[in-house]
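>>> Need a 3D model of the following:
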Amino acid sequence: MNESVRLTAWVRGHVQGVGFRWWTRATALEIGGLTGYASNLADGRVEVVAEGDRDRCRRLLDWLRDGRTPGRVDGVTEIWGEARGGYDGFETR
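Below you'll find the predicted structure:
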């Protein structure tokens, strides 16, 4: 079985005001088995926190980078860690 992990990704580019958080939530729900959130940051980036098995988190990260997102993604920085829990579904903030 795949280990449960926490992915934190910071997405930079033109990603606010274009439906990016909604799209991220819809994508996480489509992948299934993920909890967490997508949130706008004051500096124009979007922070995405996802918990679930590593393969599903990797799929979400690949989708964030694949160029078919709303707006324009100039880059994604990520860190991986242990799942902490505490999320009820996947939401936008």
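
>>> For the rest of this, base every contact and every neighbour count on C-alpha atoms.
OK.

>>> Surely residue 23 touches residue 70?
Yes: using C-alpha atoms under 8 Å, residue 23 is in contact with residue 70, at 7.3 Å.

>>> what's in contact with the host helix or strand of residue 23?
Assigned by DSSP states H and E, residue 23 falls within helix 20-31. Here helix 20-31 makes contact (C-alpha atoms under 8 Å, 6 or more residues apart in numbering) with 34-35, 37-40, 46, 56, 59-60, 64, 69-71, 90-92.

>>> Another sequence for comparison is provided below:
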Amino acid sequence: MAAARFLVSGRVQGVGFRAATRGQARLLGLVGQAINLPDGRVEVRVWGLAERVDALERWLHVGPALARVDAVTRHAEEGAPEQVEFVID
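The predicted structure follows:
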């Protein structure tokens, strides 16, 4: 199982980014969460098959139609998932 933490910057809050990320993650069979950060970024933590985590990363660079993604940074994630599905907070 692969795990990653993504920080997504741009116009990613108030445009349905977290909900669209949840939909994409569920389609890929991933678990994790997406949360808005106080600095305007969205944090996405995800666990699943490596190729599916990579697929979500590619999607994060585009996001939903109303979003504008300026940057996506990937960090290693430690430990087991806290969720049994993908949730937004």
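
>>> Tell me how the two chains score on TM-score.
Here the superposed chains carry a TM-score of 0.91, computed using TM-score structural alignment, normalised by the length of structure 2; 88 aligned residues with a C-alpha RMSD of 1.3 Å.

>>> re the thing from before, give me the ChimeraX select line for the contacts of helix 20-31 of structure 1, limited to the buried ones.
A single ChimeraX command selects the buried members of the contacts of helix 20-31 of structure 1 (16 or more other C-alpha atoms under 10 Å):
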select :34,35,37,38,39,40,46,56,60,64,69,70,90,91
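
>>> Tell me which of the contacts of helix 20-31 of structure 1 fall in helices.
56, 59-60, 64 (DSSP state H).

>>> Those: which two are farthest apart?
Spatial extent of those (C-alpha to C-alpha) is set by the pair 56 and 64 at 12.6 Å.

>>> which element is the residue of structure 2 most remote from its centre on?
Ranked by distance from the centre of structure 2 (C-alpha atoms, centre = their mean), the top residue is residue 79, with 16.9 Å. Following DSSP H and E, one finds residue 79 of structure 2 outside all helices and strands.

>>> Could you measure from it over to residue 40 of structure 2?
Per C-alpha to C-alpha, to the nearest Å, residue 79 of structure 2 is found 26 Å from residue 40 of structure 2.

>>> for residue 2 of structure 2, same thing?
Distance, residue 2 of structure 2 to residue 40 of structure 2, using C-alpha to C-alpha: 26 Å.

>>> Residue 34 of structure 2 now?
13 Å.

>>> which of the residues in stretch 19-39 of structure 1 are buried?
For stretch 19-39 of structure 1, a neighbour-count test (16+ other C-alpha under 10 Å) marks 20-25, 27-28, 34-39 as buried.
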